[in-house]
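In: below is the structure, and that's it, no one-letter string:
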């Protein structure tokens, strides 16, 4: 195997953007013709983020093979187009679980199980395993240098750096240069201390990415290089950008890709092809108009809960050459009073996924508003279920319609599905199963109804593959009564048991999907559903 490894760490404070920096570096390396693989090592003890609150950790990103992963894998896919897999995200919890299972199995032959070498060896196995001889593997280490949780991961990459040598290993450290307004200057001391902390763990960074809101003077770059023992050219500015899709261009302008190539002894005379990024950045800077989309959700206190969704809406805007303005609304505001006036000025309503009863009635109220006022409506996962329940109550005359998720076993329009087909295998779950990993997860096929809006949106494709993450399903026993009142089930699972897409044909644009199309949208390949939805919003803006 000749894959080169780039290890990305972070210092000073969290939320500096290691995931975005890793994704942008991967994109620039691709623009130079290299193949890349992106990976994230998370130091928390959860097996995966599947049971973590979105308001604490952000969205859970789901891969085709059904892994529940960190949201940074969404950045990786959006920037590189390389589909992530189960092996591309590992947590400390999964590492320790692997080691303890081996110990119980007797794999350590009676030896004392320790962090070194057993835990660090397991981490190295995850880092180097399941590769296909890609040119580069970019490995992001979660957390901040100095966190106790990340120590085994940092020790593992230190060992790998020694084993692989500088010909195949590089250490990139992302740090912060804070600006002290009263002094009128940038301060390098936090970066110096962060690198010192990394050095104390045996890792000498080869390149520094310095986050800054202000230009970094040449004198400060030389000072950082001197105190941190790196070449002056290896001090790369990471400035705030108008959009995240400007970052690959900015990094190239700063010489990041040239320094990486120099480290590995690769030729870098030829300029990378950044055409796709300049095109995207240009469209974002000079759109032909604006549309406003209301996102009626329940996790709006932390917008990272809907990271992929927000980006997919931006991608839909890129496809239609318009700027998409998002109006974030807590769904509960529609439950305490008639606050429908909050939706009067929008050109589209989107109700995203979620879990639990809180805010559900508000989501149904938003769906009802969009249906009755002929405003484009897009329901995703839970948002589709709420649209179906709303239609069951107000169109099909089923007053008790609801979801068994809310504790009422008689409200069966949406219920817990216990068996379904995946390929040639029967998937089974029970109501009392553990929450972690028991959902319908990953890519599943969907058959589209001829002549439907959904089929037209997908370019007349008969079968599509989309990613799922949910426990409850729309009950297909209600298809007849609902279709009789105008709600068409235009997408079904191949066995005909699971409704996947609903739509209202005589509405300007009313579509609900059980899956999460936002997970597959990319700036250079916007998802067709978001392209069509924003297109409908553009038409709506011309009517207002």
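Out: Received it, and whenever you're ready, just let me know what you need. All of these numbers come straight from a predicted model, not from anything done at the bench.

In: C-alpha from now on. contacts and neighbour counts both.
Out: Fine.

In: okay, now residue 199: neighbour count?
Out: Other residues near residue 199 number 13, with proximity taken as other C-alpha atoms under 10 Å.

In: typed the wrong thing, it's residue 287
Out: Residue 287, neighbours per other C-alpha under 10 Å, totals 15.

In: could you do the one 4 residues further on as well?
Out: By the criterion of other C-alpha under 10 Å, residue 291 has 21 neighbours.

In: same check, this time on the one 5 residues further on
Out: The burial count assigned to residue 296 is 30, neighbours taken as other C-alpha under 10 Å.

In: surely it is in contact with residue 326?
Out: No: the criterion here is C-alpha atoms under 8 Å, and residue 296 misses it with residue 326 at 10.2 Å.

In: structure two is appended below for comparative analysis:
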């Protein structure tokens, strides 16, 4: 019997519903349960694929090619459970499906309304693609009181009635602000948030109260009284020094125990030893390295959420702290790279779209290549590495990408067709932007004897992609003659996936996004190897 836990948020956004959901999922896993995590997003975009990173942060991509909310990255990193297309839905997608049915006549002439047609579609999504999971955790995006959230709240209210208390639970995350002038925590915002939730017919079974300091028992008692929940079901969600101690903190406050109590389940105590070991390594590393991340969305670090976490995973694997130096690549278009990169132990150029900041990234690549600093190029970062090598080593000074406009030497070009499994997929330059990239997991064949092959220890790998432009295979011979080896290719040998300089301490560019598959207990081998190279570089500086 699958049980459903619905997680809502109130008072303000960015309280950490995604982390709370991921942490609860990991605690239930540690008690021996099989879990699944889902996100319901209220915005009207069909998916976040066309949204600016400044608007929404990172777009997380699943193996089956879904462009999803970044919280699904938290879910995967904490639980190791691979997310799927069926684990993220938006208002836009719900309405698209409902309107498509209306156009086909599926509603048999009925007046199509929010209730029951939209809410039924939401419920269908929540209950779909569920097999033998013990728990499905559904996070509702946005804040209670937002007009966009109302159909989702109504849908989970109905589900609560239909499933019954034995199969449904409502968890509400709120804020307890501390007012310095009054010298106390204030419970009124939580009371108002619960009142707002009650106005749509949902009585929370548990409250998680975000606070930057311990919550006195008197305040917990007051919240329980005014919000109509059991006192022990008021769980302090305290600030911590690392997100990977969140499961430990929530367990100490009784979160997972109260969930088991609600569902009347006797479950063994969780073994949290792996989490304690990870936190100990984070808090007491044996060394430290500095990695410069030269990107174009550095003013909003959520744009690179998975990347930052993957680098930390690489640090944990090497028992060092990884300090990230976020640098806007546009700076290098007017200032000398040396003053920014001279003392770093590794340089990473991440993915991105458009010409802005591209020349600055190329300068960062050149610095890393010439100064023998470990370099890691991801997606756009690989393309810039190839262009830099073409211009400065292979004698192709006009090498460029057609993403920037017409190119005399189109070293990187728009991809119009590619093979996925046994199917040929085609795109056109004039087509829609949403969902039209090469998305999801694709196989890559590694060349034996190369650095990439050594790192992976495998002949064939599978990695997640999100891009429209590819390195032009027609330039391979000239680039390899200049020293840049194509060490990973698509199975048909047409699409370059990995390039490297064998005579460099560590210089690898990949067309895919390895950060999307790195997990706290399973760090990605490329990040582990890159950080190890940075450690060795730190001993030379």
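Out: Great, that's in hand. All values reported here derive from a predicted model rather than from experimental measurement.

In: which residue packs closest to the spatially most central residue of structure 2, ignoring adjacent ones?
Out: The residue lying closest to the centre of structure 2 (C-alpha atoms, centre = their mean) is residue 73, at 3.3 Å. Of all residues not flanking residue 73 of structure 2 in the chain, residue 60 sits nearest, at 6.3 Å (C-alpha to C-alpha, 6 or more residues apart in numbering).

In: check contacts around the aligned partner of the one you found in structure 1.
Out: Matched to structure 1 by TM-score structural alignment, residue 60 of structure 2 sits across from residue 61. By C-alpha atoms under 8 Å, 6 or more residues apart in numbering, the contact set of residue 61 of structure 1 is 68-71, 73-74, 519.

In: now do 10 Å
Out: Each residue near residue 61 of structure 1 by C-alpha atoms under 10 Å, 6 or more residues apart in numbering is listed here: 49-50, 67-75, 84, 307-308, 467, 469, 516, 518-519.

In: do the same with residue 525 of structure 1
Out: Going by C-alpha under 10 Å, 6+ apart, residue 525 of structure 1 touches 78, 81, 312, 315-316, 318-319, 531.

In: look up how far residue 172 of structure 1 lies from the residue of structure 1 most remote from its centre.
Out: Most distant residue from the mean C-alpha position of structure 1: residue 110, 41.8 Å away (C-alpha atoms, centre = their mean). Noted for residue 110 of structure 1: a distance of 38 Å to residue 172 of structure 1, by C-alpha to C-alpha, to the nearest Å.

In: for stretch 90-102 of structure 1, buried residues please.
Out: Within stretch 90-102 of structure 1, the residues that qualify as buried are 90-96, 99-100, counting by 16 or more other C-alpha atoms under 10 Å.

In: let's see which of those end up in strands.
Out: Helix and strand membership here follows DSSP state E; of the buried residues of stretch 90-102 of structure 1, those in strands are 90-91.

In: now the buried residues of stretch 90-102 of structure 1 as TSV including distance to residue 140 of structure 1?
Out: Below are the buried residues of stretch 90-102 of structure 1 laid out as TSV (distance: C-alpha to C-alpha, whole Å):
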residue	distance to residue 140 of structure 1
90	11
91	12
92	14
93	17
94	16
95	16
96	19
99	22
100	24
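
In: just give me the neighbour total for residue 385 of structure 1.
Out: 29.

In: hey, what's in contact with both of residue 296 and residue 326 of structure 1?
Out: What both residue 296 of structure 1 and residue 326 touch, as defined by C-alpha under 10 Å, 6+ apart, is the set 349-350.

In: give me the neighbour count for the aligned residue in structure 1 for residue 527 of structure 2.
Out: Under the alignment (TM-score structural alignment), residue 527 of structure 2 maps onto residue 530 of structure 1. Residues within reach of residue 530 of structure 1, counting by other C-alpha under 10 Å, total 24.

In: which ones are touching residue 530 of structure 1?
Out: 309, 312-317, 319-320, 378, 457, 517-518, 521, 536.

In: starting at the chain centroid, how far to the helix or strand harbouring it?
Out: Assigned by DSSP states H and E, residue 530 of structure 1 belongs to helix 528-543. Here helix 528-543 of structure 1 is found 23 Å from its chain centre; the criterion is C-alpha atoms, centre = their mean, to the nearest Å.
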